[in-house]
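Colleague: quick one, structure for this:
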Amino acid sequence: MIRVKLPTHLRRLARVDGEVELDIDGEVSMSSVLDALESQYPVLRGTIRDQHTGERRAFVRYFACERDLSREPPDTPLPKQVMVGEEPLLIVGAMAGG
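Modeller: From the prediction side, this is the model:
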């Protein structure tokens, strides 16, 4: 079971409270987690990554186990603690402004 914490605006969009739990068979990577998340919550398609290129949106970041995973290749395996459900994968909306 993979645990995913979404930013407030995406939780509202997907109509979920708290963490999202996903069952993923096989390799657990950012790509497989996002595929499962968008499959379970189709309304999130295009909000975290571009629908056509699959690239992460500019103001979205990924964190797990106190590490920024945002620039890792999408098929890089996630940390073991995330794979076994000990730690959540955090999807965070970056802040910008002046």
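Colleague: from here on, just use CA atoms for contacts and neighbour counts.
Modeller: Noted.
Colleague: residues touching residue 44, list them.
Modeller: By C-alpha atoms under 8 Å, 6 or more residues apart in numbering, residue 44 lies in contact with 10, 13-14, 37-38.
Colleague: I have a second one here; can you model it like the first so I can compare?
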Amino acid sequence: MTRVVLPAHLRELVQVDGEVEVEGTTIAAVLDALEARYPVLRGTIRDRGTGRRRAFVRFYACAEDLSHEPADAPLPGPVVAGAEPFMVVGAMAGG
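Modeller: Predicted structure coming up:
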């Protein structure tokens, strides 16, 4: 199982505390599983039409930014094994 850490506003939206566990070995598979379990997430992390990551959302795992990796690239081994989480992070912006 892949452990997923969602930002606080998305955890509140899906009414969960802490991490979520889903099956998936790629970014796309994890996001597909999240959206299947929590349909309210559709369109919040990825654009509904294109399926592309939203501009102010980032993905991290094993202290690496995976935001620009292809959606079908394999996740790092420790993430797939459940030792490390896959993190969805809202990017900061402003001025």
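Colleague: hmm, back to that, will you turn the contacts of residue 44 of the first structure into CSV that also has secondary structure and neighbour count?
Modeller: Below are the contacts of residue 44 of the first structure laid out as CSV (DSSP: H, G, I helix; E, B strand; the rest coil; neighbours: other C-alpha atoms under 10 Å):
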residue, secondary structure, neighbour count
10, helix, 18
13, helix, 12
14, helix, 17
37, helix, 20
38, helix, 18
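Colleague: quick one: residue 72 of the second structure from residue 94 of the second structure, how far?
Modeller: Using C-alpha to C-alpha, to the nearest Å, we find residue 72 of the second structure at a distance of 31 Å from residue 94 of the second structure.
Colleague: now the strands for the first structure?
Modeller: For the first structure, the strands defined by DSSP state E occupy 2-5, 20-22, 60-64, 67-68, 89-93.
Colleague: what's the burial count for the counterpart of residue 85 of the first structure in the second structure?
Modeller: In the second structure, residue 85 of the first structure lines up with residue 82, judged by TM-score structural alignment. Using other C-alpha atoms under 10 Å, residue 82 of the second structure is surrounded by 14 other residues.
Colleague: my guess is residue 82 of the second structure contacts residue 5, does it?
Modeller: No - using C-alpha atoms under 8 Å, residue 82 of the second structure is not in contact with residue 5; the gap is 12.0 Å.
Colleague: quick one, helices of the first structure?
Modeller: Counting by DSSP state H, the first structure has helices at residues 8-14, 30-40, 80-83.
Colleague: and residue 66 of the first structure, which of those is closest to it?
Modeller: Nearest to residue 66 of the first structure, of all these, is helix 80-83, at 11.3 Å by C-alpha to C-alpha.
Colleague: out of the contacts of residue 44 of the first structure, which one sits closest to residue 23 of the first structure?
Modeller: The closest of these to residue 23 of the first structure turns out to be residue 37 (C-alpha to C-alpha; 9.7 Å).
Colleague: show me what that closest one lines up with in the second structure.
Modeller: By TM-score structural alignment, residue 37 of the first structure lines up with residue 34.
Colleague: in contact with its match, which residues?
Modeller: Contacts for residue 34 of the second structure (C-alpha under 8 Å, 6+ apart) come out as 22, 41.
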